[in-house]
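> Okay, here's the prediction I keep looking at, along with the sequence it came from:
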Amino acid sequence: MTGDDPHGWVRTARDGAVLTVTLDRADQLNAQTPDTWAALAAVGHGLDDGVRVVVVRGEGRSFSAGLDRSLFTPDPATPGGLGELGRLPAAELQERIRRYQAGFRWLRAPGIVSVAAVQGHAIGAGAQLALACDLRVLTEDAALRLPEATLGLVPDLTGTSTLVELVGYSRALELCLTGRAVGAAEAQAIGLANAVVPAAGLDGAVAALVTAITAAPVGASRETAALVRAAVRNDPDTQDAAERAAQARRLAELAELAGRG
């Protein structure tokens, strides 16, 4: 590592209802450490009700090249290194990983829509961070890759569930087992990318998407996002009931607003 950072090389900026979270370690292609994941989890924990959209991006030419290479060490004296983790008791190790996962899972928290702005490499933990978001805008040079199985590991930062949701079982299995790179064009074709744009157009495309998302009334937007997320796992009867309940809440609120007018 090129010097520890107390904020895990994560910085944030707020513009009204939009929170931008930036991996700020361009000299290391935004390689991640456990401090990065703790910082991301802290951002999620600190969200207030005024945040509607979270944009996740990486500084420099890559979104994130994944786990910091210094952590691929058998040395048990390296905090957060694979050697240290592998020597922990199973329950303690799983609790440690659970805390790491918290840095990713909040990106689909109720009340927000998350957008990953991906350029260059998104490898391993970088790919899983992009997958943790609701939506992804990729530059034409972007490529996502999950090489964990080829390294004797598994994707463990919430990546398997979100990948299956996006591309289906057989495609997800193939991508995870082979660890091959998925370029931007293929990512769009199989549903990993919502849009692919030239590198110079990334900021504009993300801004346009954010504007479109926040144009809808906040209550309707949040209820709709919750319904779509639930539809992935609900059976039809359960989902139909969820739609009825959500619409009842929306109509009651609209009636209340009309009464005030």
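That came through, no problem.
> drop to CA atoms for contacts and neighbour counts, all remaining ones
Fine.
> Identify the residues contacting Gly159.
Contact analysis of Gly159 by CA atoms under 8 Å, 6 or more residues apart in numbering lists 127-129, 131-132.
> hang on, Ala122 is in a strand, isn't it?
Yes - assessed by DSSP: H, G, I helix; E, B strand; the rest coil, Ala122 belongs to a strand.
> Use this one as the comparison:
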Amino acid sequence: MDTHAGLGRFDTLLVEVLDGVATVSINRPDALNALARAVIDDLAELVRRLRHNVNHAPDTGWPVRAVLLTGAGEKAFAAGADVREMAGMTPEQAFDYSRSMQEVTLALEELPLPVIACVHGYALGGGCELAMACDFIYASSSAAFGQPEVDLGLVPGFGGSVRLQRLVGPARARELILTGRRIGAEEAERIGLVNAVLGSKEELLAAARATALKIAAKSPVAVGLAKEAVRTAQGLDTAAALQGEAAVFRRAFGTADMREGTAAFLARRPPEFPGR
């Protein structure tokens, strides 16, 4: 196991890389992995290093092909923002705090690598918002999701009011945000927030890793372009979204991965994607 793969060490994150899959754990289990500023800073730096990894992949290979994001310990993925830090913030400091985490979630969405949220225990407030910024969510049967900011006299500040309605629809998002109600893993799967529910945390991570390895075996360039096509189509009318898809399709035809993939298909052999 390569515990670095060019990603280095962090104060609040644990990173392990095996077979091209990086498992990233928020490492504040005593605080239920709450998203203090130090965690946000480390997440921002992690995404920056992952982006650097991708940008240099054509020359150095792809040491990281997929990312699993989870929380250390048995109780939480991330129980939310750090209330102790927030309690003393001025409105302007709160705005900066919100924007800092929004930038992290946007960078995760734009990362041309698959990112799977592996939720065990609490994913509340900012934790739920962080999970929703990943490409999809796998959960253990003990997972709990919610946007309980109204209980603190607050509103979602890390993207919850934007992403939740895209995943579950505006009316259901309003209900969850306005009531602050927690939902379990099975309900989260039923309403489209979660892709799969597994039993234990070990089963959860094994299933997510199997999916990550399946994606990692595909063309890394095509995976990144596919993410881009899906992301940019959000919020566009059908005609504009189709035009955007065609533009990404055109770019794929200029890649070495496309030439290798089609040649391998015609030769009836497994492809060996060069990643460019």
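Perfect, I can see it now. All values reported here derive from a predicted model rather than from experimental measurement.
> nearest to Ser170 of structure 1, of the contacts of Gly159 of structure 1?
Leu131 (17.0 Å; CA to CA).
> Contacts only, for that closest one.
Per CA under 8 Å, 6+ apart, neighbours of Leu131 of structure 1: 159, 162-163, 192.
> likewise Val197 of structure 2?
Contact analysis of Val197 of structure 2 by CA under 8 Å, 6+ apart lists 138-141, 185-186, 189, 204.
> Looking at the contacts of Leu131 of structure 1, which are in helices?
159, 162-163 (DSSP state H).
> Pull the residues that contact the longest helix along structure 1.
Longest among the helix segments of structure 1 by residue count, using DSSP H, is helix 236-260. Helix 236-260 of structure 1 has contacts (CA under 8 Å, 6+ apart) with 219-220, 223, 227, 230-231.
> again, only this time at 7 Å
Helix 236-260 of structure 1 is contacted from outside by 220, 223, 227, 231, using CA atoms under 7 Å, 6 or more residues apart in numbering.
> among those, who's most crowded?
Most neighbours among the contacts of helix 236-260 of structure 1, by other CA atoms under 10 Å: Glu223, with 19 neighbours.
> Of the contacts of Leu131 of structure 1, keep whichever come out buried.
Buried subset of those (neighbour count, 16 or more other CA atoms under 10 Å): 159, 162-163, 192.
> Export those residues as JSON lines, with columns for distance to Val210 of structure 1.
Putting these into JSON lines (distance: CA to CA, whole Å) gives the following:
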{"residue": "Gly159", "distance to Val210 of structure 1": "24"}
{"residue": "Thr162", "distance to Val210 of structure 1": "21"}
{"residue": "Leu163", "distance to Val210 of structure 1": "23"}
{"residue": "Leu192", "distance to Val210 of structure 1": "18"}
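> which among the residues you listed gets closest to Thr214 of structure 1?
Nearest member of the buried ones among the contacts of Leu131 of structure 1 to Thr214 of structure 1, counting by CA to CA, is Leu192, at 22.1 Å.
> neighbours around the closest residue to that closest one other than its chain neighbours, how many?
Nearest non-adjacent residue to Leu192 of structure 1, counting by CA to CA, 6 or more residues apart in numbering: Leu166, 6.2 Å away. Leu166 of structure 1 has 17 neighbours, counted by other CA under 10 Å.
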